[in-house]
Every structure is written in C-alpha cells, then in structure tokens.
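**Student:** Predicted model and sequence follow; I will ask about them next.
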Amino acid sequence: MKKNATAVWNGSLKEGHGKLTTQSTTLHDTQYSFKSRFEEGVGTNPEELIAAAHAGCFTMQLSAYLSEEGFEIDSIESKCDIDLVNGAIVTSHLTIAAKIKDITDSVFQQHVTKAEKNCPISKVLNAAISTSATLV
C-alpha cells in the first residue's frame, strides 16, 4: 500500500500560509500556517496530524491484537500528545481508555505495550527519511 499527501506553501515562514491535501481528500486544501503551528491560528499543523495518525494507528493495532485473542471490544479511545521541543518531536504519549469484555488489566497492558511498539506510526517515528527534490 502506498498513500500520499501534498503540501503547498506560499510566502515566508511567518507571513506565509499553506494548504494540505490527502490522497483520499479527507483533507482538501486544509489550511496551515506559522500561527496554526506555533500560536493560536486557524488550521492544522504537522504535529497535530502526527498525533492523529499515531492515535488512529495505535488504536487499530490494539484492536487487531485484542480481536486475535478473541476479546470483545466495546470501545477504545486513544489520545495522543506530541511534544515539539527545539525543532524536534521528543515525545508521543498515548492515553487510552478502553471497554473490553472479560479481560484482566495485566493482559490488557501486555497488548497495549505490544501495540505501542508495533503500530506502523510508532515505527515511523524512528524511520529512515528520503527525499527527491526538483527546482521548478
């Protein structure tokens, strides 16, 4: 599977603005800017999108592991907090609230740890990065 997203930026860092579009068009010309990233502006920002991706991916991975073991899942809610410090994402913390039938806390925690280590977004946060760049 390959997925993509496009970012277009116009202007300088602080006065400029950008638009994000995902392949699915769930995000379509979605606004982002210096203000939405570092202040209180309208729009999204890369760290917020990483938080959403990590929460979503982790939750699906946890669901898969629990389902494989035959547990009945009522709900799993995951919140992800990303910390950007000095230009680097230094932490991604997941807070999970789940309703799972007939599971002990010990078994649940084992699956949480397994999902934390194995969801694709957890893995990408320490991935090799490559680029292809062309001046137009």
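**Tutor:** Structure's in. What do you need? Numbers count the residues shown, from 1 in each chain.
**Student:** contacts and neighbour counts: CA atoms only from here.
**Tutor:** Will do.
**Student:** how about the longest helix anywhere in the chain: buried residues?
**Tutor:** As assigned by DSSP state H, the longest helix anywhere in the chain is helix 46-68. Residues 47, 50-59, 61-63, 65-66 are the ones in helix 46-68 that count as buried (16 or more other CA atoms under 10 Å).
**Student:** Am I right that residue 97 falls within a helix?
**Tutor:** No. Looking at residue 97 with DSSP: H, G, I helix; E, B strand; the rest coil, it is strand, so not inside a helix.
**Student:** Tell me which helix or strand the spatially closest residue to it that is not a sequence neighbour sits in.
**Tutor:** Spatially, and ignoring its direct neighbours in sequence, residue 97 is nearest to residue 77 (5.2 Å; CA to CA, 6 or more residues apart in numbering). Per DSSP states H and E, residue 77 falls inside strand 72-85.
**Student:** one more structure, for comparison:
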Amino acid sequence: MAPIQRTAQAVWSGDLRSGNGKISSTSGILKETPYSFATRFENSPGTNPEELIAAAHAACYSMAFAFTLSNKGYQPTSVETQAVCSLEPQATGGFKITKIRLETRGQVPNIDAATFQQVAQEAEAGCPVSNALRGGVEIELDATLV
C-alpha cells in the first residue's frame, strides 16, 4: 500500500500579537478557518494548533481503540475520547506542548474491566498520532468502561 498523505495549509498575516491566520485542508473541512493570538492564548472564537492536535489525537485514538477491540473479538458499541492538550510556558522562553490527556469512555459488551484497560493501553501504543507525539509529549490515558 502506498503512503497516505493528507494536506493542510496555513497562511499568517502580520505580527504575532495583532496578526491573524487562516487554516485550510484539501478535504475542505477546514476552509479558511481563522486562528490568531487571541484564539490561542485568550479563548477567542476560532481555532488554534493545540485544539487541532487534540482533535486529531481524540479521533485517531478512538479509531485505534475500536480497531484493537475488534481484533480481540470485542465489538464496541461506542468509544468516546476527549483529548486535552497542555501548552505551557517554558523558563527559557516560548511555549511547549507538554502533555496530552486522553479521556476515553467505551461501551463494549462482554468485556471485563481489566481486559478493557489492557486493550485501551494496547490501542494507545498503536495509535499513529500517539506515536507521532511520543517522546516529546507525555501521553496520559484514562479509560472508563461504561
């Protein structure tokens, strides 16, 4: 199978504090979506890089968990994941993404809590986004069987 490539583009105008940008993706789901200093550091409407990383991680992990459960003979009813991406100021200046916390709830018939936890960890170890971030970012997993 050939590598799968996905493309997004960001355009920034102006300086950091008063400037603004727009993000677009080839699929069209992001189309000149605004981002700025205020959307990143002041919670103004719009998106920011950390929110997009969290969304990608939540989506990827949910899929990886459902895949891993299915491979082990369990058919999930649902897997819901929230990813919390932490951006922290650094003593040397600037900011760093330091941690992503995955909070997952799964409805999975005929599985016990211990097996659910084991499969959740296996899925995180195989999640492509987790693996892309691993090494530079702490990844924390909280999985709950409902």
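**Tutor:** Nice, I can see it. These figures come from a predicted structure and were not determined experimentally.
**Student:** about what we covered before: show me what the residue nearest to residue 97 of the first structure aligns to in the second structure.
**Tutor:** The alignment partner of residue 77 of the first structure in the second structure, by TM-score structural alignment, is residue 80.
**Student:** First-to-last residue distance for stretch 15-24 of the first structure?
**Tutor:** 29 Å (CA to CA, to the nearest Å).
**Student:** matching residues in the second structure for it?
**Tutor:** Going by TM-score structural alignment, stretch 15-24 of the first structure sits over residues 18-27 in the second structure.
**Student:** And the matching stretch, what's buried?
**Tutor:** Buried residues in stretch 18-27 of the second structure (16+ other CA under 10 Å): 20-24.
**Student:** Likewise for stretch 115-126 of the second structure?
**Tutor:** 116-117, 119-121, 123-124.
**Student:** between those, which is closest to residue 101 of the second structure?
**Tutor:** residue 124 (11.3 Å; CA to CA).
**Student:** Please pull up the equivalent of that closest one in the first structure.
**Tutor:** Aligned partner of residue 124 of the second structure by TM-score structural alignment: residue 116.
**Student:** Do I have it right that its match meets residue 58?
**Tutor:** Yes. Assessed by CA atoms under 8 Å, residue 116 of the first structure is found in contact with residue 58 at 6.4 Å.
**Student:** Common neighbours of those two, please.
**Tutor:** Common contacts of residue 116 of the first structure and residue 58 (CA atoms under 8 Å, 6 or more residues apart in numbering): residue 122.
**Student:** give the contact list for the spatially most central residue of the first structure.
**Tutor:** Relative to the mean C-alpha position of the first structure, the nearest C-alpha, by CA atoms, centre = their mean, is the one of residue 53, at 2.2 Å. Going by CA under 8 Å, 6+ apart, residue 53 of the first structure touches residue 121.
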